[in-house]
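In: pasting the structure only:
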């Protein structure tokens, strides 16, 4: 590339042999770059694992960063915290301790509207850092360390949430307490996906009452969800257009409750029990 500037808007790299030097070459020469996707780079070895990435000349232009299956995920921190106009951050299966990283990232880049965390090392300490992003509208998390405390912190401080997806990864550490905070603070919620979350009619009823714009709801693998919870959803979710139920303890009675009680004729039921 030399010193030639490129006007690329998107760069995606997957399963190639780029080293840190190669990634930095892109960041140093693509001043218009808006979206960066880096997945499964094979050129990073133990000798280069601590080489830092970025920010180069993309600090003002980057809007989306997607990192997946990287052995040295935290080495991208200079790039992330320098992207002051970053809107969306997606971190999936990247090694390293991300708690402290998320604290720094959210302090330096508080304007993010979308965050996706999947199978990375994050505890309540990292989740609590999300409250520094009051403009957050989309929050997707899939990891066993998401607890009621962490979810409540996000809900209380990120009240503009429109889309929330929680996958507890079989940990069963999230339930009514965290969801009641969502019902209390996140009145703009339009889509809610709960996987392996122990929700009951208490929290689901509160969400239905306080989130009048809820149009899409998915309830999967919930050991506490039965006919009573489904009937509650059918009776109270007046704007519901799509309802997905998988691996929950419902019977024909629960399905009939949806068919007869859902106020919105456009609602669809996908039930795999």
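Out: It's in. Everything quoted here is computed from the prediction, not taken from an experiment.
In: only C-alpha atoms for contact and neighbour calcs from this point on.
Out: Fine.
In: excluding chain neighbours, give the residue nearest to residue 12 in space.
Out: residue 37 (4.5 Å; CA to CA, 6 or more residues apart in numbering).
In: now do the contacts for the one you found.
Out: 10-13, 65-67 (CA atoms under 8 Å, 6 or more residues apart in numbering).
In: here's the one I want to compare it with:
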């Protein structure tokens, strides 16, 4: 994967699915492609020690999609403060991961899909810090962890919100 990065320095978009080279392989490419803007990683199967973060070698990424992988996002805001578009689907991310994402003050679009450990706490932090948010999609997977408190915070803080999709979220008349 390092050779791909060495020979494709002008790479703008990297999309990997069902690969066995793991996070180290992804990072070997992105650390050499400083103009990389879009990174989409789905179903990585390689070994992962929990210490490395996907995409830790670049600061130019503005679109980030993670699907069906286990990853730590606590450091993501420090590494990618310029992120504007993040899609998280079927990954083990908790409110601590959303704490990291809440450092991405330019965040425009966020998809939290089937991430069972996310709750109102994490969504509140996103809403309070990512005030540029225009698109928010939340699939709570009927876990009852995201509800009125999270939605009220989004409405209160994200005044630029134009698109809101809520699936499997338990709301009452107080938030609606």
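Out: All right, it came through fine. Remember, it's a predicted structure, so these values are computed and weren't measured experimentally.
In: mind telling me the TM-score for this superposition?
Out: TM-score for the superposed chains, counting by TM-score structural alignment, normalised by the length of the second structure: 0.89, backed by 172 aligned residues with a CA RMSD of 2.1 Å.
In: preserved in the second structure, out of the contacts of residue 37 of the first structure?
Out: Here is what carries over to the second structure from the contacts of residue 37 of the first structure, by both residues aligned by TM-score structural alignment, their matches' CA atoms under 8 Å: 65-67.
In: among the residues you listed, which are located in strands?
Out: Among these, DSSP state E puts 65-67 in strands.
In: write the PyMOL selection for whichever of the contacts of residue 37 of the first structure are buried.
Out: Applying 16 or more other CA atoms under 10 Å to these leaves a buried subset, and the PyMOL line that selects it is:
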select buried, resi 65+66+67
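In: can I get the contacts of residue 37 of the first structure in CSV with distance to residue 153 of the first structure?
Out: Output for the contacts of residue 37 of the first structure, formatted as CSV (distance: CA to CA, whole Å):
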residue, distance to residue 153 of the first structure
10, 33
11, 34
12, 33
13, 34
65, 24
66, 24
67, 25
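In: which one of the contacts of residue 37 of the first structure is nearest residue 112 of the first structure?
Out: Using CA to CA, residue 65 comes nearest to residue 112 of the first structure of the contacts of residue 37 of the first structure, at 11.1 Å.
In: from residue 138 of the first structure, how far out is that closest one?
Out: In this structure, residue 65 of the first structure and residue 138 of the first structure are 15 Å apart, going by CA to CA, to the nearest Å.
In: that older thread, the ones in strands among the kept ones among the contacts of residue 37 of the first structure into a markdown table, with extra columns for distance to residue 77 of the first structure?
Out: As requested, these are exported to a markdown table (distance: CA to CA, whole Å):
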| residue | distance to residue 77 of the first structure |
| --- | --- |
| 65 | 11 |
| 66 | 12 |
| 67 | 11 |
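In: tell me who's in contact with the equivalent of residue 124 of the first structure over in the second structure.
Out: Using TM-score structural alignment as the criterion, residue 124 of the first structure maps onto residue 95 of the second structure. Applying CA under 8 Å, 6+ apart, we find residue 95 of the second structure in contact with 117-119, 121-123.
In: hang on, the earlier thing: from the ones in strands among the kept ones among the contacts of residue 37 of the first structure, pick the one nearest residue 243 of the first structure.
Out: residue 66 (28.9 Å).
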